[in-house]
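# sequence-free structure coming up:
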């Protein structure tokens, strides 16, 4: 994929930018620049609905399911303009970027008709039920169970680090549907309603002062028998497809947010004189170069046209951006000096300090850096698998 866009796409970019500016200067002006996921939830649901009504919510989806059938280039342009406009972070991103594409790829026609319209319209917010206390980066070690009874799946277990669970309508859950299996076999991928008496959500307070992550407990929770994606025992295959979608077009929007942060950091360094330090200037330049490399790598990764096959280079992406962003957070604290350590309330810091604190979690969620290195070695480079204990067999 070329790093430049065809001239005929300039009109599309202008259309996107104009719509975003009209909305974020008008009815949704109070949401511009809002990057956390826990504030103003009712208003942000209205924003998701506005995106859905204008068919900007999931533009890469087929038109029949509420999208625009946009090309990869158009999706990239939208993601870039969305971040450039400082539009609010998407509370619907789990459904739009993970659940929806997975249902499009592996779901039945009935499942598509039932679930996709709610995601595309912004009505339904989703969360991801993967990690457990003893199965974080080792997803194949999940212990949450499910069995069929009277045409209903009965689910018991616990998930943790579940982003946005307290606001979500649905969750996709990896669980063990065959009690006699271990590892990647015997798993099921279930679509489960959150608003039921068998589901309890307990927010986890973070050092940022927010509670974006949650524990989720399933105590005889239920979902319909047909709310399984794939067949019983195919949960691992479906889950891997979902993880592959995490390296989708939204990565370009994420990078634009990174660029916004870097530009703000440069402005602070100029204002407080930190830019006079040769070491600070060198680190700022290194951050700029790293972000440029990140974008080129992402464009190359997105050139893959097989949704079920992850290109080798894509395995490095999460490790790369997590390390880059952590380093940017450390640089932000050095540039700000003591002022970056002072908040106006309990854990109420400025945007750059908040970014630094949040970046610590990014080296853990979606697979720790250590696990990412194992994945690169085993799946991308084809090296022998790391020795695992019997409990992970």
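Perfect, I can see it now. Since the model is a prediction, treat every value here as computed from it, not as a measurement.

# Only C-alpha atoms from now on, for both contacts and neighbour counts.
Noted.

# neighbours around residue 109, how many?
Close neighbours of residue 109, defined as other Cα atoms under 10 Å, add up to 10.

# and it, how far is that from residue 116?
10 Å (Cα to Cα, to the nearest Å).

# again with residue 110
Here residue 110 is placed at a distance of 10 Å from residue 116 (Cα to Cα).

# Just want to know which of these two has more residues nearby.
Using other Cα under 10 Å, the more surrounded residue of residue 110 and residue 116 is residue 116, with 22 against 10.

# tell me what the helix or strand hosting residue 289 is packed against?
Using DSSP states H and E, the element containing residue 289 is helix 278-302. On a contact count with 3 or more Cα pairs under 8 Å, 6 or more residues apart in numbering; DSSP states H and E, helix 278-302 meets helix 250-272, helix 317-336.

# take a look at this one as well, against the first:
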């Protein structure tokens, strides 16, 4: 059988890498399974160079559709047109999509209209916030998916509530954690770490990029001041997202313990996270990684599609009100903070389970 695997953005490649490695393992064992990796080009990322692929042992795409830029509608349309041509030229038995980017939704629609089955990795996660484009992508994709590969029992329950058949849901764990555990021993100290005199557990890491936090200048300024003023003088390292940088530059924000740094590669960024006193973020994926690494995490959002990072892990949902930041950080520094555990099946073997289930479904 042949699988068309879709990636639209840098994090997608980190999710599909262990799946491809599991496919290659099965090929070595003589199983009838192959893949074609399609990059839609949704996000152009300068850090997706040869170094990125080599650093994480990620295969290069077999095809790049080059569908970057444009509005949500323009990009969705461009991906659908280009991917239809790709599938007609390179037929597949199954289309496998990951996550919740525009490419996930667009390629799922194309596949179904061509009569090809769809498998969704990270199916069923929900924030229940329709102002998030990702939430719409999740809902549309799951409404037409044939096989759901989930990261948590919460996701299973969401799918069942929306009418998915139980026999089509496979609780396999988290492929992002497969990549994290495989590379954890290879995390690398950034060059500036020693130059700045940083010490493990004596600094904070902050990432902000969501519109609710960064699009209003005064709100962003208030959030950052609340953070830098309530970390007991510890350095706050801020690898700034390009989206945030455009707004941040015009605000003239500065503090003695605030350090703006360029976006980092996977191995360097996770070195910082693993050794931090705590992380303040509005990212979903980082909350998964901090949970596995046992690092306290404070999420500046009013909702999360990853509730297991709160119920089981080290994450705390702080909200977007700046007044909530000081009490949260006070708990961190008084050690009145939960230690957290690791959610079930976040053990580094999710990709193996996915491929095993696909082979079983197709009788290969």
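Thanks, I have it. For clarity, every value in this text was computed on a predicted model and none was experimentally measured.

# TM-score for this pair?
After superposition, the two chains reach a TM-score (TM-score structural alignment, normalised by the length of structure 2) of 0.28; 170 aligned residues with a Cα RMSD of 6.6 Å.

# Quick check: buried residues in the helix holding residue 289 of structure 1?
Neighbour counts using 16 or more other Cα atoms under 10 Å place 280, 284, 287-288, 291, 294-295, 297-302 of helix 278-302 of structure 1 among the buried residues.

# Tell me which of the helices and strands packed on helix 278-302 of structure 1 sits most buried.
helix 317-336 (a mean of 20; mean count of other Cα atoms under 10 Å).

# Please name the spatially closest residue to residue 146 of structure 1 (chain neighbours excluded).
Here the nearest residue to residue 146 of structure 1 in space, its sequence neighbours aside, is residue 155; by Cα to Cα, 6 or more residues apart in numbering that works out to 4.4 Å.

# Now for that neighbour: which residues touch it?
Counting by Cα atoms under 8 Å, 6 or more residues apart in numbering, residue 155 of structure 1 touches 144, 145, 146, 147, 218, 219, 220, 221, 222.

# which among those gets closest to residue 41 of structure 1?
Within the contacts of residue 155 of structure 1, the smallest distance to residue 41 of structure 1 is 24.2 Å, found for residue 218 (Cα to Cα).

# That closest one against residue 153, yeah?
No - the pair residue 218 of structure 1 / residue 153 is not scored as a contact, 11.8 Å apart, by Cα atoms under 8 Å.

# Give me the neighbour count for residue 271 of structure 2.
18.

# actually residue 15 of structure 2, not the one I typed
Residue 15 of structure 2 has 25 neighbours, counted by other Cα under 10 Å.

# do you know how far it is from residue 77 of structure 2?
Counting by Cα to Cα - residue 15 of structure 2 and residue 77 of structure 2 are separated by 24 Å.

# go on, residue 109 of structure 2?
With Cα to Cα as the criterion, residue 109 of structure 2 and residue 77 of structure 2 are 11 Å apart.

# out of these two, which sits in the busier spot?
More crowded of residue 109 of structure 2 and residue 77, by other Cα under 10 Å: residue 109, with 20 against 14.

# Just the strands from structure 1, written as ranges.
Along structure 1, counting by DSSP state E, strands occupy 126-129, 145-149, 152-159, 170-176, 187-193, 199-203, 214-224.

# Residue 72 of structure 1: which of the ones you listed is closest?
Of all the strands of structure 1, strand 126-129 comes closest under Cα to Cα, at 23.7 Å.
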